[in-house]
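**Student:** Following is a predicted model, sequence given first.
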Amino acid sequence: MPHYKLNYFDARGYAEAARMVLHYAGQEFEDNRFTHEQWPEIKHRSQTGKAPWLEVDGEHIYESAAITRYLGHTFGLAGKDAMENAQIDSIIDTYKDFLNDARPFLMIKTGHVKGNLDELKPKYDEACERWYTYLQKRLDKVGSGFIASKLSWGDFSLAEGIKTAQNFDDQIEKKYPKIVEYKKRVHSQPKVKEYVEKRTDSIL
């Protein structure tokens, strides 16, 4: 049996979808968390100088989507065929594009950088409308309640993204109620629900 060690900060962030896949699968793993203050002493352990990374019997996997995709394929959370896998990958990449558009507004709102929120709000709203409409159309087309014919690793990634968006924008649930219901559906899955209810929450 492989030994899984997931290395990331003590927050949800880029590692949370992978944690949720492992909990859903009932797979024991080492959840190695560290603080930002500890990071300078730990950084050399990462071959890329970034986190998260997953260790599997001596092999290292970097980048959150690659980690979650690997775990999804390992534990039966991939698409039913090549087309569904391509659609899952496509949606996750599109989500990354949305984050790039939304990030300037969110960075100011969280106080990480200084800037004019009012100037960036229209672009942020436009990005949200484009992304959440696209996601909803995909959910409607598939009809399973998920982005593929069954629950996939991509759903965990998106659900966590929606959770984070709600932490920064209290209008998400009002504007996109079906999207929030989708997040709740993913979080209500066996073993995941228990983990979500007990985990230490973080804004990111």
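**Tutor:** That came through fine.
**Student:** alpha carbons only for contacts and neighbour counts from here, please
**Tutor:** Fine.
**Student:** Now the longest helix along the chain: buried residues?
**Tutor:** The longest helix of the chain (DSSP state H) is helix 82-109. For helix 82-109, a neighbour-count test (16 or more other Cα atoms under 10 Å) marks 84-85, 87-89, 91-92, 95, 98-99, 101-102, 104-106, 109 as buried.
**Student:** quick one, helices of this protein?
**Tutor:** Here the chain has its helices, by DSSP H, at 16-25, 39-42, 64-74, 82-109, 117-142, 153-168, 172-175, 177-187, 192-198.
**Student:** Just flag the most distant two among the buried residues of helix 82-109.
**Tutor:** 84 and 109 (35.9 Å; Cα to Cα).
**Student:** how far out from the middle of the chain is stretch 129-143?
**Tutor:** Computed by Cα atoms, centre = their mean, to the nearest Å, the chain-centroid distance of stretch 129-143 equals 17 Å.
**Student:** Just give me the neighbour total for the nearest residue to residue 149 once chain neighbours are set aside.
**Tutor:** Using Cα to Cα, 6 or more residues apart in numbering and skipping the chain neighbours, the partner closest in space to residue 149 is residue 142 (6.4 Å). Neighbourhood size, residue 142 [other Cα atoms under 10 Å]: 14.
**Student:** take the one below as the second:
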Amino acid sequence: MGKFKLLYFASKGRGQPIRLLLHIAGVDFDDVKVTRKEWKDIKANMPHRKLPVLEVDGNLISQSGAILRYLGREFGYYGSNNVEKTRIDVISGAVDDIIFLMERLFYNETVEAAKEKLKKEMVSWRLEEFLGIMEETLKENHNGDTFFVGDQVSIADIQVYNVLDVIPEYFSDHAINMPPKLTAFVQRFKDIQNVKNFLNKT
């Protein structure tokens, strides 16, 4: 297998889970940080006209979820059986739902006063519900003391960690009540040696 090249912007966004997975797997890859100007020049040649894009042996793979599942299958982070794979898909879907709402909120043209009202509603309604559901889901596996699926880290853990990591940034002016098991999970994930090495460099 040839070298991997990830094309995404310098931000975390939908590229960060892919970076995390590649680092956890110990895979050597080119992390290409595309500028907005460069994006205008290459957009027409990118599949689906979106980033992130993963280049593998000259083949371009688009859509962050598809890239994560591809790499998860390739390196053993997508469950050991169909039940585990389905559980990973369910968790991934829940994360995608909340990210979609966050993106709609923060990347629209709503005036600031109206946006602030929407942020408060999202924190008190959707965000607290999401965190509660993720806490319950984590506790279903080894009482929430390991990872979300099975006995090792999976793409579900990477996706949940990524959204939990950016929530305080998105809602820095709002109090977020992080449940205890999720709080411990975030630290446990950050303590993975390859994750720690990566985060210390960023």
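**Tutor:** Happy to help now that I have it. What you see is a predicted model, and the numbers here were worked out from it, not measured in a lab.
**Student:** Can you calculate the TM-score here?
**Tutor:** Overlay of the two chains. TM-score (TM-score structural alignment, normalised by the length of structure 2): 0.87; 195 aligned residues with a Cα RMSD of 2.0 Å.
**Student:** Next up, the contacts around the residue nearest the centre of structure 2.
**Tutor:** Per Cα atoms, centre = their mean, the C-alpha nearest to the average position across structure 2 is that of residue 159, at 3.5 Å. Listed by Cα atoms under 8 Å, 6 or more residues apart in numbering, the contact set of residue 159 of structure 2 reads 17, 92, 95.
**Student:** could you list every residue that touches the second one?
**Tutor:** So the one you mean is residue 92 of structure 2. Contacts of residue 92 of structure 2 by Cα under 8 Å, 6+ apart are 156, 159, 160.
**Student:** The second one and residue 14 of structure 2, how far apart?
**Tutor:** If I follow you right, that is residue 159 of structure 2. Relative to residue 14 of structure 2, residue 159 of structure 2 is positioned 9 Å away (Cα to Cα, to the nearest Å).
**Student:** swap in the first one?
**Tutor:** Shown here: residue 156 of structure 2 relative to residue 14 of structure 2, a distance of 14 Å by Cα to Cα.
**Student:** same deal with residue 196 of structure 2?
**Tutor:** 20 Å.
**Student:** picking up where we left off before, ok, so of the contacts of residue 92 of structure 2, who is nearest residue 44 of structure 2?
**Tutor:** Checking those against residue 44 of structure 2 by Cα to Cα gives residue 159 as the nearest, at 28.2 Å.
**Student:** quick one: what's aligned to that closest one in structure 1?
**Tutor:** Aligned by TM-score structural alignment, residue 159 of structure 2 pairs with residue 157 of structure 1.
**Student:** what's the answer for residue 81 of structure 2, then?
**Tutor:** By TM-score structural alignment, residue 81 of structure 2 lines up with residue 81.
**Student:** go on, residue 187 of structure 2?
**Tutor:** Using TM-score structural alignment, residue 187 of structure 2 pairs with residue 184 in structure 1.
**Student:** So what's the residue count around the closest residue to that match other than its chain neighbours?
**Tutor:** Among residues not flanking residue 184 of structure 1 along the chain, residue 159 sits closest, at 7.8 Å (Cα to Cα, 6+ apart). A count of neighbours around residue 159 of structure 1, defined by other Cα under 10 Å, yields 21.
**Student:** cool, the one 4 residues further on as well?
**Tutor:** The local packing of residue 163 of structure 1 (other Cα under 10 Å) involves 17 other residues.
**Student:** my guess is it contacts residue 182, does it?
**Tutor:** No - Residue 163 of structure 1 lies out of contact with residue 182 (Cα atoms under 8 Å); the separation is 10.8 Å.
**Student:** Apart from its neighbours in sequence, what residue is nearest residue 126 of structure 2?
**Tutor:** Nearest in space to residue 126 of structure 2, with sequence neighbours left out and distances taken as Cα to Cα, 6+ apart, is residue 98 at 7.8 Å.
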